[in-house]
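Undergrad: The amino acid sequence is not available; the structure is as follows:
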């Protein structure tokens, strides 16, 4: 049995679904069900006895300790996190509470549990912490991609809180011998992605006839990783990763945000055309967010060299699958676009002057 935290969120729910699609090993799924946690993501497992859902907070050390004592998992995979940079700018406190204090509480409960295991179980146990490439800061256009030895230089409250959590995980390995693993991934995309992030936001807004907001000049570069590829990498790290090690997980797909949006518009023009014109006509440029990192890029050679993992999807195949999924799941999008979500959009975008895409 494994314990997954944050398993009702975007990456976590994809991981749980993928895990149970190819394994009968049960999953204990602990999630607080904040705005981005959605049991609808796990509807396919509603009657599956292999999936045990527990609503709760990783900051609740007593709750976590009780779950560990009751279910005795062989591994913990920590997906639980506040993860949106814009939200961290507007309200950093929640990010420190969940990402720093929560990881600390989880580590403390895990350390006590692990210390009491029999020797063989102790040796086999793993604590896998899922993190982000944003902890490394920003790159110039000609800089080499991030490696596992790149110095941390976080530039947002979100990335700073994730950097702190990574340091705690590292410290618990070196100080206490807890067998930890850390993965730092690039930008994920795919099914069940909450529509505050770029790709699902653009798809939803395009379909609803709303502006497609692009920060600044839209030339911020990200490495895009299809979520099922990320989940496969995590499974491989859990299976064969060396305790104490960090593995960067990337898609080898660097692309500017504006180019991503234009590609999305082209696919939508093909699969769900407007009555007149192109979805590109809805693109507007808005004021950039504070401290916006210019470029991220992941060097994922270590995980390929040591563990034999590399992504299956290209950006072209993954982004088409993503658009098709959202077109087929309009009801899911409507359900997650609650009043709280709409209030958030108003908070984040209402004070940004917008300009149409040049040439329109």
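TA: All right, it came through fine. Just so you know, these numbers come straight off a predicted model, no measurement behind them.
Undergrad: C-alpha only now, for contacts and for neighbours.
TA: Will do.
Undergrad: Surely residue 238 touches residue 129?
TA: No - using Cα atoms under 8 Å as the test, residue 238 is too far from residue 129 to be in contact (10.1 Å).
Undergrad: shared neighbours of these two, anything?
TA: residue 181 (Cα atoms under 8 Å, 6 or more residues apart in numbering).
Undergrad: From residue 345, how far out is residue 205?
TA: If you measure residue 205 against residue 345 using Cα to Cα, to the nearest Å, the figure is 11 Å.
Undergrad: Which one of the two is surrounded by more residues?
TA: Using other Cα atoms under 10 Å as the criterion, residue 205 and residue 345 rank with residue 205 on top: 16 against 13.
Undergrad: is it true that the more buried one touches residue 213?
TA: No - using Cα under 8 Å, residue 205 makes no contact with residue 213, being 9.1 Å away.
Undergrad: Tell me the spacing between residue 83 and residue 134.
TA: Distance from residue 83 to residue 134, by Cα to Cα: 10 Å.
Undergrad: who has more neighbours, these two?
TA: residue 134 (27 against 18).
Undergrad: Using the three-state scheme, assign the more buried one.
TA: Following DSSP: H, G, I helix; E, B strand; the rest coil, residue 134 is assigned to helix.
Undergrad: put this beside the first:
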């Protein structure tokens, strides 16, 4: 069995679903079920005996210790995190608690458990920490992409707390020998993403006839990684990654935010045309995010060279798959877009128009 934290969130749930489709090994899925955790995403696993879901907080050490003793996982894959930059600007406390304190608590729990294992199991155990490219800060247009040796320079409360968690993971390997692996990924997109992030937000607003809010001049650049490719990369790192190493995971798809929104609009014009006009006509420029990083880019050559992974999807194929999924799963979107979420959207964007 493997233990997955945050397995009801966007990337975590995609990983759990993907793992159980391709492996006979069971998953212990631990999630606190905050606003972004959704058991509806995992509904297809309700009768699957290999999926064990437990609602728990990674900050509660006693609960995590009990789960490790009972289920004896061979690996921990740590997805659980507060992850939205805008939310971290408005309320950083939860980010410090989950991303820093939670990771520390999980590391302490894992270290104690790991030290009780017989020699062969101890040698095979892995702690895989899923992180972000945002810990490296912002690039100018001419800078080379982030590599595994790029110095950390986080610029938001979110990225600062993820950087802190990365450093703790590294320290537990260097100091205690805990066999850790760290991955730093670029912007994920795909099915089951909470509609506060750019792509699902734009799809939802476009279909509802609402403005499509683009920060600043729309020229901020991100590297886009289809979530299914990310899951495949994590499986490779878990299987053959070298303890203590970090691996950057990127899609080789640098795009300006405005170009992403335009591409979405063009797809919707084809797949779900409006009665009159084009979706691009709904684009509205709003006041920029505080401290908005200008460009992220990932150099993913190490994971390709050492582990043989590279993305299967181009941005165009991945975006088309994503848009079709949202069009065919409107009930899921309606369920997660609760009153609390709608209030947050209103509060976040009202001050920017």
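TA: Yep, that arrived. Note that the structure is a prediction, hence the values are computed from the model and not measured.
Undergrad: joint contacts of residue 205 and residue 213 of the first structure?
TA: With Cα under 8 Å, 6+ apart, residue 205 of the first structure and residue 213 have no common neighbours.
Undergrad: how about the strands in the first structure?
TA: 2-5, 27-31, 51-55, 75-78, 126-132, 180-185, 187-189, 212-215, 221-226, 246-249, 254-256, 283-286, 354-356 (DSSP state E).
Undergrad: In a markdown table, list those strands along with distance to residue 315 of the first structure and mean neighbour count.
TA: Listed next are the strands of the first structure as a markdown table, based on distance: least, Cα to Cα, whole Å; neighbours: other Cα atoms under 10 Å:
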| stretch | distance to residue 315 of the first structure | mean neighbour count |
| --- | --- | --- |
| strand 2-5 | 28 | 24 |
| strand 27-31 | 30 | 23 |
| strand 51-55 | 31 | 16 |
| strand 75-78 | 26 | 23 |
| strand 126-132 | 19 | 24 |
| strand 180-185 | 15 | 25 |
| strand 187-189 | 10 | 23 |
| strand 212-215 | 20 | 23 |
| strand 221-226 | 7 | 25 |
| strand 246-249 | 15 | 26 |
| strand 254-256 | 9 | 18 |
| strand 283-286 | 21 | 21 |
| strand 354-356 | 26 | 17 |
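Undergrad: how about those in JSON lines, adding distance to residue 14 of the first structure?
TA: JSON lines is the format used below for the strands of the first structure (distance: least, Cα to Cα, whole Å):
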{"stretch": "strand 2-5", "distance to residue 14 of the first structure": "12"}
{"stretch": "strand 27-31", "distance to residue 14 of the first structure": "12"}
{"stretch": "strand 51-55", "distance to residue 14 of the first structure": "13"}
{"stretch": "strand 75-78", "distance to residue 14 of the first structure": "13"}
{"stretch": "strand 126-132", "distance to residue 14 of the first structure": "13"}
{"stretch": "strand 180-185", "distance to residue 14 of the first structure": "15"}
{"stretch": "strand 187-189", "distance to residue 14 of the first structure": "11"}
{"stretch": "strand 212-215", "distance to residue 14 of the first structure": "26"}
{"stretch": "strand 221-226", "distance to residue 14 of the first structure": "11"}
{"stretch": "strand 246-249", "distance to residue 14 of the first structure": "16"}
{"stretch": "strand 254-256", "distance to residue 14 of the first structure": "23"}
{"stretch": "strand 283-286", "distance to residue 14 of the first structure": "30"}
{"stretch": "strand 354-356", "distance to residue 14 of the first structure": "34"}
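Undergrad: Determine which of these approaches residue 316 of the first structure most closely.
TA: Of all the strands of the first structure, it is strand 221-226 that lies closest to residue 316 of the first structure, at 10.4 Å by Cα to Cα.
Undergrad: Fine by me, we can end here.
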